[in-house]
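*Asks:* Turn this into a structure:
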Amino acid sequence: MNAEINNALEVLKNGGLILYPTDTIWGIGCDATNEEAVSKVFNLKGRDASKSMIILLDNDNKLSSYVREVPELAYELIEYAENPLTIIYSGAKNLAPNAIHEDGSIGIRIVKHPFCQQLIQRFRKPIISTSANISGSPSPANFSEVSDDIIKGVDYVVDIDQHDFSKKKSSTIMKLEPDGRFSFIRR
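*Replies:* Sure, this is the predicted structure:
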């Protein structure tokens, strides 16, 4: 795994795109603070720039670096969530402007996948995570379902979990307001 982390780190540091396994489905990733790299993800997916993407962090201690006001409830939700949980927060900061939704919000998931955790920890920055598909196409449930266009469009394909054919699904998404009110976007 160390060699794969080193290879992915080099690509991220140079503004490139990686195709990698997460605790949910396979994702396309890049440095979430690099506007040019984020643009490459939008272009590869053919995704409307008005749609935001989520970022991954390795632990919840880093939330306050990217969100102006983290509601206390967020820490409990993250700790007790049984399935991968993406929380949309208001007041995103210190990220590429095109990674942030037009309303100023950002979706963040604290990842539990060992490769992702170590990669983000060593990179010391959040990474973009968006489903490894062309916009409008179904999200791949495992590596075997990732299209050739995506594989050829990234700078590096991580060689971990490619032979795991179990069907993965996307995370639960909820919007959490600074005052603690929340609503589910996707369960």
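
*Asks:* When you work out contacts or count neighbours from here on, use the C-alpha atoms and nothing else.
*Replies:* OK.

*Asks:* Which residues lie in contact with the spatially most central residue of the chain in this structure?
*Replies:* The chain has residue 129 as the residue nearest its centroid, 2.3 Å off, counting by Cα atoms, centre = their mean. Contacts for residue 129 (Cα atoms under 8 Å, 6 or more residues apart in numbering) come out as 27, 28, 29, 30, 53, 54, 55, 56.

*Asks:* Please provide the structure for the following sequence as well, for comparison with the first:
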Amino acid sequence: MTDDIIKACEFLERGKIILYPTDTVWGIGCDATDSYAVKRIYEIKHRSDSKALIVLSDSIDNIADYLAPLSKETELLLNDSSRPTTVVTKAYIGLAPELLAEDGTVGVRITHEEFSSQLCRHFGRPIVSTSANVSGYPTPATFDEISDVIKDTVDYICTSRRDETEARQPSRVIKVEDNGNITILRP
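*Replies:* Sure, this is the predicted structure:
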């Protein structure tokens, strides 16, 4: 796994796109601070850039500088290791603007899964994570279900966890408003 993480980080450092296992489904990823790489992900997915992408980090400490100050509720949701949870919150500075929704928010998830957590920690910056499918098509539950279209357009495919057959589910998505109200966007 260590060699795979080092290799993936080499590609991320060069502004390339990777296909990698996350705490939920396999993801297409790049450096979340690199606008050019983020635009490439939209192209690969044939997805409108009006649909924001999410970012992964291994800890609140490593994402906090990119976000507006987090409420206690937001921190609790992000640190909830019982279920992968993406929290939509206000961005601050440093993330590629293409990641942000029109209202200046971004989806953030702290990953507790070993591979993606170590990848984020080793890379040292947030990593984009979007499901490994072309927009409008079903989200692949395992590596074997990822289309050749996706596999042929990314720059590096991680070798870790390819043989897993257990389907993983996408994260729940929760938006935390400035006033503290919580809206469940995806249960």
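
*Asks:* coming back round to it: please report which of the contacts of residue 129 of the first structure has the highest neighbour count.
*Replies:* When neighbours are taken as other Cα atoms under 10 Å, the top entry among those is residue 30 (32 neighbours).

*Asks:* so what's that residue up against?
*Replies:* Residue 30 of the first structure neighbours (Cα under 8 Å, 6+ apart): 12, 15, 16, 17, 18, 37, 38, 41, 127, 128, 129.

*Asks:* again, only using 6 Å
*Replies:* 12, 17, 127, 128 (Cα atoms under 6 Å, 6 or more residues apart in numbering).

*Asks:* And it, how close does it get to residue 95 of the first structure?
*Replies:* 12 Å (Cα to Cα, to the nearest Å).

*Asks:* In stretch 144-151 of the second structure, which residues are buried?
*Replies:* Neighbour counts using 16 or more other Cα atoms under 10 Å place 146, 151 of stretch 144-151 of the second structure among the buried residues.

*Asks:* let me redo that: stretch 73-92 of the second structure
*Replies:* If you call a residue buried by 16+ other Cα under 10 Å, then stretch 73-92 of the second structure has these buried ones: 74, 77-79, 83-91.

*Asks:* Can you tell me what sits against it?
*Replies:* For stretch 73-92 of the second structure, the external contacting residues (Cα under 6 Å, 6+ apart) are 66-68, 104-110, 171-176.

*Asks:* What are the boundaries of the strands in the second structure?
*Replies:* Secondary structure of the second structure by DSSP state E: the strands cover 18-20, 27-29, 54-57, 85-90, 105-110, 127-131, 156-157, 172-176, 182-186.

*Asks:* Output those as a markdown table; include the columns distance to residue 137 of the second structure.
*Replies:* Shown next, in a markdown table, are those (distance: least, Cα to Cα, whole Å):
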| stretch | distance to residue 137 of the second structure |
| --- | --- |
| strand 18-20 | 17 |
| strand 27-29 | 14 |
| strand 54-57 | 18 |
| strand 85-90 | 21 |
| strand 105-110 | 21 |
| strand 127-131 | 10 |
| strand 156-157 | 20 |
| strand 172-176 | 19 |
| strand 182-186 | 18 |
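
*Asks:* closest one to residue 139 of the second structure among those?
*Replies:* Nearest to residue 139 of the second structure, of all the strands of the second structure, is strand 127-131, at 6.3 Å by Cα to Cα.

*Asks:* The closest one: average distance to aligned residues in the first structure?
*Replies:* Strand 127-131 of the second structure, aligned to the first structure and superposed, deviates on average by 0.2 Å (mean Cα distance after the TM-score superposition for the first structure).

*Asks:* For residue 48 of the second structure, which of the strands of the second structure is the nearest?
*Replies:* strand 127-131 (13.1 Å).

*Asks:* quick check: that closest one aligns to which part of the first structure?
*Replies:* Aligned by TM-score structural alignment, strand 127-131 of the second structure falls on residues 127-131 of the first structure.

*Asks:* buried sites along the matching stretch?
*Replies:* So for stretch 127-131 of the first structure, counting by 16+ other Cα under 10 Å, buried means 127, 128, 129, 130, 131.

*Asks:* Contact partners for whichever residue in the second structure pairs up with residue 169 of the first structure?
*Replies:* Matched by TM-score structural alignment, residue 169 of the first structure corresponds to residue 169 in the second structure. Remark: with contacts taken as Cα under 6 Å, 6+ apart, residue 169 of the second structure is in contact with residue 24.

*Asks:* With the one 4 residues further on instead?
*Replies:* Under the criterion of Cα under 6 Å, 6+ apart, the contact partners of residue 173 of the second structure comprise 85, 86, 87, 185, 186.

*Asks:* now swap in residue 109 of the second structure and tell me
*Replies:* By Cα under 6 Å, 6+ apart, residue 109 of the second structure lies in contact with 56, 86.

*Asks:* go with 8 Å
*Replies:* Residue 109 of the second structure neighbours (Cα under 8 Å, 6+ apart): 54, 55, 56, 57, 78, 84, 85, 86, 87.
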